[in-house]
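Chemist: starting from these lines, generate the structure:
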Amino acid sequence: MGRNLTTVGFDADDTLWHNERFFRLTQDRFAGLLADHAAPEHLAERLLAAERKNIGHYGYGVKGFVLSMIETAIEVTEDRVPAAVIRELIEAGQDMLAHPIELLPHAQQAVEAVADSHRVILVTKGDLIDQERKLAQSGLGDLFDGVEIVSEKTDAVYRTVFERHGDGADRAMMVGNSMRSDVVPAIQAGGWGVYVPHGLVWEIEHAEPPTHAPKYHELADLGGLADLVQDLG
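Modeler: Just a heads-up that it's a prediction; the model follows:
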């Protein structure tokens, strides 16, 4: 009889390596630059609204974030934002795109352990070039049987990905720090969803945990993943 679980998908940002904290640091820098024009809380609300609106235009990632900061700066200054501020926001984005990758605790060991017995797939969203750079710098690239960089993570996307790289979503698991993108749609597709909280979560990625779903699991960190996979597989 075949195994119940044959394929494990991993999210990338804030599951395998740090990401959100660099956005938070840049947003603090943004607040300092616009301190004479808007209180930090108000500026954060305006920026979040711009990001929500612009996801459909720019997708996820640093480039869309920078464009949303520039748009917000123009709006809160009523078209009077100094060119020097725009330049500094662009430079902040370039710094983010060049930042070295820092793996999260247990990330490499978890992927290596699971890859010994199951297919492992990286399923991430964001800017193609930036995600490829981060994967290359992570040192984890050779461990994955497939890599999917998608514009959005939905149940339909997971069905397609796990059909392409595995035995279908019902025999697949998705591991990640985003309830909205990694866990809920994977379970809706028929697979397992494993939530590994990171601590810093972008507001747009919040969702209610599907605690009553039989295929929902939560781990304190990736150190417990290999045992869970073996138990289910």
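Chemist: alpha carbons only for contacts and neighbour counts from here, please
Modeler: OK.
Chemist: all strands of the protein, in order?
Modeler: Assigned by DSSP state E, the chain shows strands spanning 7-10, 119-125, 146-150, 172-176, 192-195, 216-218.
Chemist: quick one: the nearest residue to K215 once chain neighbours are set aside from L16, how far?
Modeler: Closest residue to K215 apart from its sequence neighbours, by C-alpha to C-alpha, 6 or more residues apart in numbering: W192 at 4.7 Å. Distance, W192 to L16, using C-alpha to C-alpha, to the nearest Å: 18 Å.
Chemist: what is whichever helix in the chain runs longest packed up against?
Modeler: For the chain, the longest helix by residue count, based on DSSP state H, is helix 40-58. Using 3 or more C-alpha pairs under 8 Å, 6 or more residues apart in numbering; DSSP states H and E, the elements in contact with helix 40-58 are helix 20-33, helix 62-76.
Chemist: not counting sequence-adjacent ones, nearest residue to H206?
Modeler: The nearest residue in space to H206 (C-alpha to C-alpha, 6+ apart) is R180, at 5.8 Å.
Chemist: second chain to compare with the first, below:
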Amino acid sequence: MKLKTIGFDADDTLWQNETFFRITQDRFAELLADYTEKAHLMDRLLAAEKRNIGHYGFGIKGFMLSMIETAIDVTDRRVPASVIAEILAAGQEMLSHPIHLLPHAQRAVEALADTHRIVLITKGDLLDQERKLAQSGLGDLFHGVEIVSDKTPAVYARAFARHGAGAESAMMVGNSMKSDVVPAIAAGAFGTYVPHGLTWELEHAEAPSDHPRFHEITDLSQLPGLVDRLGA
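Modeler: The predicted model follows:
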């Protein structure tokens, strides 16, 4: 079946995201340097994020709350109010940070928008993702936008049915093996992995290297060529 729909992840596929989380984590470690070592703090923060995904979902707001929880935990509830204020300020700064498109993102989206239905499928906080899409300058190129709480095979099946002819004639493109590639392939679509230098630990998964619908490209400049080879 010919490819008809191309789904794009947003964060760290089209624009920078994890970089700002790492900068904030460094700032967080500095604030709590008198209480614990950075490595231990990062382990506790990751554990808190993992526990809290079901409560807060993905995104900056949940990250802020997990930092506050971790700060309370590692200080035995003695964290100064000034530190909490700094954590909130760091999160608010993340929520207002300008968008930086990744290399080749705009050209790839523009090229494929001329020949296919393209859909943005991203998870995270609704308001933040809408803000980033609006600032990216790419919004008018997408035929559909799906901001979801998580990415599962069922979510991909519904999205590709809503915006195309189903998963069998669709491809999902993203930097997360766990969220963008594996569940899209499970839904019946192609899954194309675009590595990013920084990936959140909870987004790691084993590559389905032997699956005929799995592909990996170095960057988005290679995507139009891959789509052409698979059949327009």
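Chemist: related to what we said a few turns ago, run a quick neighbour tally on the aligned partner of the residue nearest to K215 of the first structure in the second structure.
Modeler: In the second structure, W192 of the first structure lines up with F190, judged by TM-score structural alignment. Residues within reach of F190 of the second structure, counting by other C-alpha atoms under 10 Å, total 27.
Chemist: relative to M177 of the second structure, how far out is F190 of the second structure?
Modeler: F190 of the second structure sits 12 Å away from M177 of the second structure, going by C-alpha to C-alpha.
Chemist: who touches both of those two?
Modeler: Common neighbours of F190 of the second structure and M177 are not found (criterion: C-alpha atoms under 8 Å, 6 or more residues apart in numbering).
Chemist: surely the residue nearest to K215 of the first structure meets P210?
Modeler: No: assessed by C-alpha atoms under 8 Å, W192 of the first structure is found out of contact with P210, at 11.1 Å.
Chemist: list the contacts of the equivalent of the residue nearest to H206 of the first structure over in the second structure.
Modeler: Counting by TM-score structural alignment, R180 of the first structure lines up with K178 in the second structure. K178 of the second structure makes contact with E203, H204, A205, E206, according to C-alpha under 8 Å, 6+ apart.
Chemist: what about 7 Å?
Modeler: With contact taken as C-alpha atoms under 7 Å, 6 or more residues apart in numbering, K178 of the second structure is in contact with E203, H204, A205.
Chemist: and D13 of the first structure, by the same measure?
Modeler: Counting by C-alpha under 7 Å, 6+ apart, D13 of the first structure touches N19.
Chemist: tell me the counterpart of it in the second structure.
Modeler: Structural alignment places D13 of the first structure opposite D11 in the second structure (criterion: TM-score structural alignment).
Chemist: if I look at its match, how far off is E37 of the second structure?
Modeler: 29 Å.
Chemist: buried sites along stretch 89-108 of the first structure?
Modeler: L89, I90, A92, G93, M96, L97, I101, L103, L104, A107, Q108 (16 or more other C-alpha atoms under 10 Å).
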